[in-house]
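Trainee: coords below, sequence missing:
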């Protein structure tokens, strides 16, 4: 499980084994059953989590009470409500396991301590936050500037194989459309192939 974490952070920084062991020490492995809630809107997010197994949906409820999925977190993705974690405000996001899953979790306090004791860790999370900001910007541009057909094809490229694990409703929530409209898109694309 820590091998996966090491592989992930090695994409961004070079951390000697001894320092990696100090970095990994505060992480705790948490297991979640399918449909288990990791974070609920209104609670305070006190963690960041690295997914080692499974899949999560990160979503919020819009003003009409409908789910709007921001993203799915699969193996080697990170989960948190960054606004709640950083600003110590109630979470607006919900995080739910879509299948039996495992996450390496670290508290904000432990992460802040690592910033002070291992300088490379601050660089690691700065790079990861930059990449997350780019992904968020691309997601916003996709939602506001692309057709639902193009967003669906983008979803298939971004999450290969995930479509088989999700319900039509979950995919539609991510795309910002109804599941009925998703059915029409799928039929249209099938006819074009």
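Mentor: Nice, I can see it. Quick caveat: nothing in here was measured; it's all calculated off a predicted structure.
Trainee: CA only for contacts and neighbour counts going forward, please
Mentor: OK.
Trainee: what's the closest non-adjacent residue to the most centrally placed residue in the chain?
Mentor: Nearest residue to the geometric centre of the chain (Cα atoms, centre = their mean): residue 73, 3.6 Å. In this structure, residue 73 finds its nearest non-sequential neighbour in residue 56, 5.0 Å apart by Cα to Cα, 6 or more residues apart in numbering.
Trainee: let's bring in a second model and compare:
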């Protein structure tokens, strides 16, 4: 398995020496999951941060009534995990499940901590990744409170054009906080408006 996608991603942000690259790669593992498999489950401690080299995942939680609430999708060149559980090493609030056969490059919590000491500029990179994830989460919360379902769908479609074709409509509806029937109605309206 190749590390090229991860190295290409990191090289967009920081320059590595050959030695640093070698140290980084020595701390990673490759893992493949089948469609439907869980990378993390609610209640388990999230042990890895995962860079997707192929495939698609969803991050969600199940409420007390058994209802699924999707909070995120992730595809190639994205990171996926329960960040809160990983950072605090406490039980996960979220499940991360593969929607397609998925291949990951993983860093364990311990490996990442060692990398921060051995390659300090990596800590800055991961801080930036977490900051961006936090900002995206905050914006999503505000959109959910202030925008109509149609507006939220249009933002989703514009922001994630490569994802919409890969996942079932009922999952997009769950992500938007609406029923699949209401999503169908919105899509019909949009076609009619064109």
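Mentor: Received the coordinates, thanks. Just so you know, these numbers come straight off a predicted model, no measurement behind them.
Trainee: TM-score, when you put one on top of the other?
Mentor: Comparison of the two superposed chains (TM-score structural alignment, normalised by the length of structure 1) gives a TM-score of 0.95, and 193 aligned residues with a Cα RMSD of 1.2 Å.
Trainee: about what we covered before: alignment lookup: the residue nearest to residue 73 of structure 1 to structure 2.
Mentor: Alignment note: residue 56 of structure 1 maps to residue 57 in structure 2; criterion TM-score structural alignment.
Trainee: isn't there a helix covering residue 53 of structure 2?
Mentor: No - secondary structure of residue 53 of structure 2 (DSSP: H, G, I helix; E, B strand; the rest coil): strand, not part of a helix.
Trainee: show me the contacts for it.
Mentor: 5-6, 76-77, 102-105 (Cα atoms under 8 Å, 6 or more residues apart in numbering).
Trainee: Top of these by number of neighbours, please.
Mentor: The residue in these with the most neighbours, by other Cα atoms under 10 Å, is residue 104 (26 neighbours).
Trainee: quick one: stretch 95-103 of structure 2 to chain centroid distance?
Mentor: Here stretch 95-103 of structure 2 is found 10 Å from its chain centre; the criterion is Cα atoms, centre = their mean, to the nearest Å.
Trainee: correction: stretch 71-88 of structure 2
Mentor: Per Cα atoms, centre = their mean, the centroid offset for stretch 71-88 of structure 2 relative to its chain is 4 Å.
Trainee: buried set for it?
Mentor: 71, 73-83, 85-86 (16 or more other Cα atoms under 10 Å).
Trainee: Counterpart of residue 159 of structure 1 over in structure 2?
Mentor: Match for residue 159 of structure 1 (TM-score structural alignment): residue 160.
Trainee: Scan structure 2 for its longest helix.
Mentor: Using DSSP state H to define each element, structure 2 has its longest helix at helix 120-146.
Trainee: Heading C-terminal from that one, find the next helix or strand.
Mentor: helix 149-159 (DSSP states H and E).
Trainee: mean deviation (superposed) between that next one and structure 1, please.
Mentor: Compared with structure 1 after fitting, helix 149-159 of structure 2 has a mean deviation of 1.0 Å; criterion: mean Cα distance after the TM-score superposition for structure 1.
Trainee: so what does that helix touch, helix or strand wise?
Mentor: Under the contact criterion of 3 or more Cα pairs under 8 Å, 6 or more residues apart in numbering; DSSP states H and E, helix 149-159 of structure 2 touches helix 169-176.
Trainee: ok, residues contacting the helix it packs on?
Mentor: With contact meaning Cα under 8 Å, 6+ apart, helix 169-176 of structure 2 is reached by 68-72, 144, 149, 152-153, 164, 179-180, 182-183.
Trainee: Following superposition onto structure 1, what is the mean distance for it?
Mentor: Counting by mean Cα distance after the TM-score superposition for structure 1, helix 169-176 of structure 2 comes out at 0.8 Å.
Trainee: Can you name the helix or strand that the nearest residue to residue 50 of structure 2 once chain neighbours are set aside falls in?
Mentor: With sequence-adjacent residues excluded and distances taken as Cα to Cα, 6+ apart, residue 50 of structure 2 is closest to residue 106, at 4.6 Å. Following DSSP H and E, one finds residue 106 of structure 2 within strand 102-108.
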